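J.: next one to model:
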Amino acid sequence: MTDLTDKVAIVTGGTRGIGLATVTALAEAGATVVLTGRDEAVAKEAAAGVPGGRVTGVALDVTDSAAVSSTIRAVAKEHGRLDVVVANAGVLEGALVGMMKDDLVERMLSTNVAGTLYTVQAAARAMMRKKTGSIVLLASIAGEQGSAGQSAYAASKAGVTAIAKSTAKELGRYGIRVNAVAPGVIDTAMTAAMGEEAIAANVEQTPLGRLGSPEDVAKAIRFLAGDEAAFVTGQVLGVDGGLVL
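T.: Sure thing, here's the model as predicted:
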């Protein structure tokens, strides 16, 4: 297992699903982890539930660039370093292209694209001083291949892929790696809203014959975060069981 002893990590959107599984995986590998969520009480409760005692929870809305900057800067200052940032915070809403409302498009882009950019920007500033660090973004198979009824979401996740590839080129000179994972259909609360028929159809199209688990994605993120991936940057790692939408 990847050794993250003495590393300091931040996971945005870390109160449930893939985010919480990632927090747990990083903590199990020895990292000190700060998880964020929109609600402070929920974030603190989630952190308290992770074994090991090296996890804290703070409130953060990633669409607020000033808050993102100050939160990441405060964590780096408190611990004297910042080694890993996982930009997991995101939203998923579906709508046929002819029925998309303006507020849905705004939420998708402000959270998934702008929020990710703000997080990468603040992480890079904190990591440049040490000339080392790993940033992992949450893309999606939908952003890679498209998905009917999810045009806004797919567009936002394609944007995340572009952010990973572009910032990897910019930040490599500072020893900072930027990668992304692109999950397929993962067994989370978001997926449950798809309905049983849609879930069954996706399982049928997945060569491995099951939904992914949050832990499947978290282990891939943990790999990219650690020194075992020291020569890996600008990559998008599919965690999808071979699914082709």
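J.: make it CA atoms for all contacts and neighbour counts henceforth
T.: Noted.
J.: list the buried ones in the helix or strand containing Ala155?
T.: Secondary structure assigned from DSSP states H and E places Ala155 in helix 151-171. Residues 151-165, 167-168, 171 are the ones in helix 151-171 that count as buried (16 or more other Cα atoms under 10 Å).
J.: gap between it and the chain center?
T.: 12 Å (Cα atoms, centre = their mean, to the nearest Å).
J.: identify the residues contacting it?
T.: Contact partners of helix 151-171, identified using Cα atoms under 8 Å, 6 or more residues apart in numbering, comprise 92-97, 104-105, 108-109, 112-113, 116-117, 124, 137-140, 142-144, 146-147, 176-180, 233-236.
J.: now swap in stretch 70-77 and tell me
T.: Stretch 70-77 is contacted from outside by 10, 34, 60, 82, 122-123, 126, using Cα under 8 Å, 6+ apart.
J.: touching, Ala124 and Ile176? I think so.
T.: Yes: in this structure Ala124 lies within contact range of Ile176 using Cα atoms under 8 Å: 7.5 Å.
J.: identify the single longest strand in this protein, thanks.
T.: Taking DSSP state E as the criterion, the chain has its longest strand at strand 176-183.
J.: mind giving me the packing neighbours of that one?
T.: Packing contacts for strand 176-183, counted by 3 or more Cα pairs under 8 Å, 6 or more residues apart in numbering; DSSP states H and E, involve helix 115-128, strand 133-138, helix 141-145, helix 151-171, helix 214-225, strand 236-239.
J.: let's see it at 7 Å
T.: strand 133-138, helix 151-171, strand 236-239 (3 or more Cα pairs under 7 Å, 6 or more residues apart in numbering; DSSP states H and E).
J.: one more to line up against the first:
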Amino acid sequence: MNKKTALITGGASGIGKITAYKLAEKGYQLVINFRNSESEARTLATHLNKVYGINVITIQGDVADKDDCIRIINQSLSVFSTIDVLIHNAGPYIHERKKLTEYSLEEWNYLISGNLSAVFYLTKLIIPSMRNRKWGRIITMGFDRVETAPGWIHRSAFAAAKTGLASLTRTIAMEEAENGITANMVCPGDIVSEWKEKNISDSIHSSGEAAPVGRPGTGEDIARVVSFLIEDNSGFITGSIIPVTGGMDVLNKVNRVKID
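T.: Below you'll find the predicted structure:
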């Protein structure tokens, strides 16, 4: 029986990296996509190959670029016979707080392309072969309450792209259900950078800011959900938007505006 292969965009660091570990534990062959983190990607690939004995390749590419998406898929399929799982973890984000009118046209287009159009580019290329095998898993990433199309102050482009992606994810799920392909969105809560590559055990006795459940969220919290959704027996779960927030009302926290 051939091993399944998963493509993780933005897989060299953060939540993508810890998700790679979870899938490696399951025996998946992996394609680790990165944009700038070549050293981190290669180190990760070498380590996963050594520890888990799986075949791992790294491919540079900016998912906001259509041609790069095509190249990523072509290079993946030149090594592996299939791409069975797509985890679209990469998501351009601008940390600077600014209103819609302050975004440049280039910034707006880049955020929309990287967070929304990229999923169209990639799934258009891999769904036909998934249909042939009558099996496939597509995972996208959102944010808390994305399915309600909420406003997110100072994050207009990112919020618009992810809201559109929520609808696209559900549409893919409906269109491809008959082909054994599922599509689901996982929505991380307020997981800060220092916790994105940590395990749940690291957070149990943390004295840092905690969610209502009593501890910070970690990358493992997200990776465990992704790992569950791609299992064979998870085929009944599709078109779902799953918040993993520890009970925190994330948008209510970030949308508070200080009035001078």
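J.: post the TM-score for the overlay when you can.
T.: Here the TM-score for the pair of chains, by TM-score structural alignment, normalised by the length of structure 1, is 0.84; 230 aligned residues with a Cα RMSD of 2.4 Å.
J.: most neighbours, which of the contacts of stretch 70-77 of structure 1?
T.: Of all those, Ile10 has the most neighbours under the rule other Cα atoms under 10 Å, reaching 30 neighbours.
J.: residue in structure 2 matching that one?
T.: Residue pairing (TM-score structural alignment): Ile10 of structure 1 is matched to Leu7 of structure 2.
J.: now swap in Tyr118 of structure 1 and tell me
T.: Matched to structure 2 by TM-score structural alignment, Tyr118 of structure 1 sits across from Tyr121.
J.: can you count the residues close to its match?
T.: As a burial measure, Tyr121 of structure 2 scores 20 neighbours (other Cα under 10 Å).
J.: residue with max distance from the center of structure 1?
T.: The C-alpha centroid of structure 1 is most remote from Gly98, which lies 29.1 Å away (Cα atoms, centre = their mean).
J.: do you know how far that residue is from Val42 of structure 1?
T.: Separation of Gly98 of structure 1 from Val42 of structure 1 (Cα to Cα, to the nearest Å) stands at 36 Å.
J.: what does Phe158 of structure 2 align to in structure 1?
T.: In structure 1, Phe158 of structure 2 lines up with Tyr153, judged by TM-score structural alignment.
J.: what does Gly239 of structure 2 give?
T.: Match for Gly239 of structure 2 (TM-score structural alignment): Gly234.
J.: identify each buried residue in stretch 50-68 of structure 2, please.
T.: The neighbour-count check on stretch 50-68 of structure 2 (16+ other Cα under 10 Å) flags 54-64, 66, 68 as buried.
J.: could the residues you listed be laid out in TSV, adding secondary structure and distance to Gly189 of structure 2?
T.: Converted to TSV, those look like this (DSSP: H, G, I helix; E, B strand; the rest coil; distance: Cα to Cα, whole Å):
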residue	secondary structure	distance to Gly189 of structure 2
Ile54	coil	31
Asn55	coil	32
Val56	strand	29
Ile57	strand	30
Thr58	strand	28
Ile59	strand	28
Gln60	strand	28
Gly61	coil	27
Asp62	coil	25
Val63	coil	23
Ala64	coil	24
Lys66	helix	29
Asp68	helix	29
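J.: turn those residues into a markdown table, columns for distance to Ser76 of structure 2.
T.: Shown next, in a markdown table, are those (distance: Cα to Cα, whole Å):
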| residue | distance to Ser76 of structure 2 |
| --- | --- |
| Ile54 | 15 |
| Asn55 | 12 |
| Val56 | 10 |
| Ile57 | 8 |
| Thr58 | 9 |
| Ile59 | 8 |
| Gln60 | 11 |
| Gly61 | 12 |
| Asp62 | 15 |
| Val63 | 14 |
| Ala64 | 18 |
| Lys66 | 16 |
| Asp68 | 12 |
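J.: where do the strands sit along the stretch 1-150 of structure 2?
T.: Under the criterion DSSP state E, counting those that start in this stretch, the stretch 1-150 of structure 2 carries strands at the ranges 5-9, 29-34, 56-60, 85-88, 136-141.
J.: next, name the residue at the spatial heart of structure 1.
T.: Central residue of structure 1 (Cα atoms, centre = their mean): Asn88, at 2.3 Å.
J.: pretty sure that residue sits against Leu138.
T.: Yes: look at Asn88 of structure 1 against Leu138 with Cα atoms under 7 Å: they come within range, at 5.4 Å.
J.: that older thread, now render the helices and strands packed on strand 176-183 of structure 1 as JSON lines, adding distance to Leu224 of structure 1.
T.: Listed next are these as JSON lines, based on distance: least, Cα to Cα, whole Å:
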{"stretch": "strand 133-138", "distance to Leu224 of structure 1": "7"}
{"stretch": "helix 151-171", "distance to Leu224 of structure 1": "13"}
{"stretch": "strand 236-239", "distance to Leu224 of structure 1": "9"}
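J.: which residue numbers in structure 2 does the longest strand of structure 1 align to?
T.: Mapping strand 176-183 of structure 1 onto structure 2 (TM-score structural alignment) gives residues 181-188.
J.: distance from that stretch to the middle of the chain?
T.: Here the centre of stretch 181-188 of structure 2 is set off from its chain's centre by 9 Å, with Cα atoms, centre = their mean.
J.: no more questions from me, cheers.
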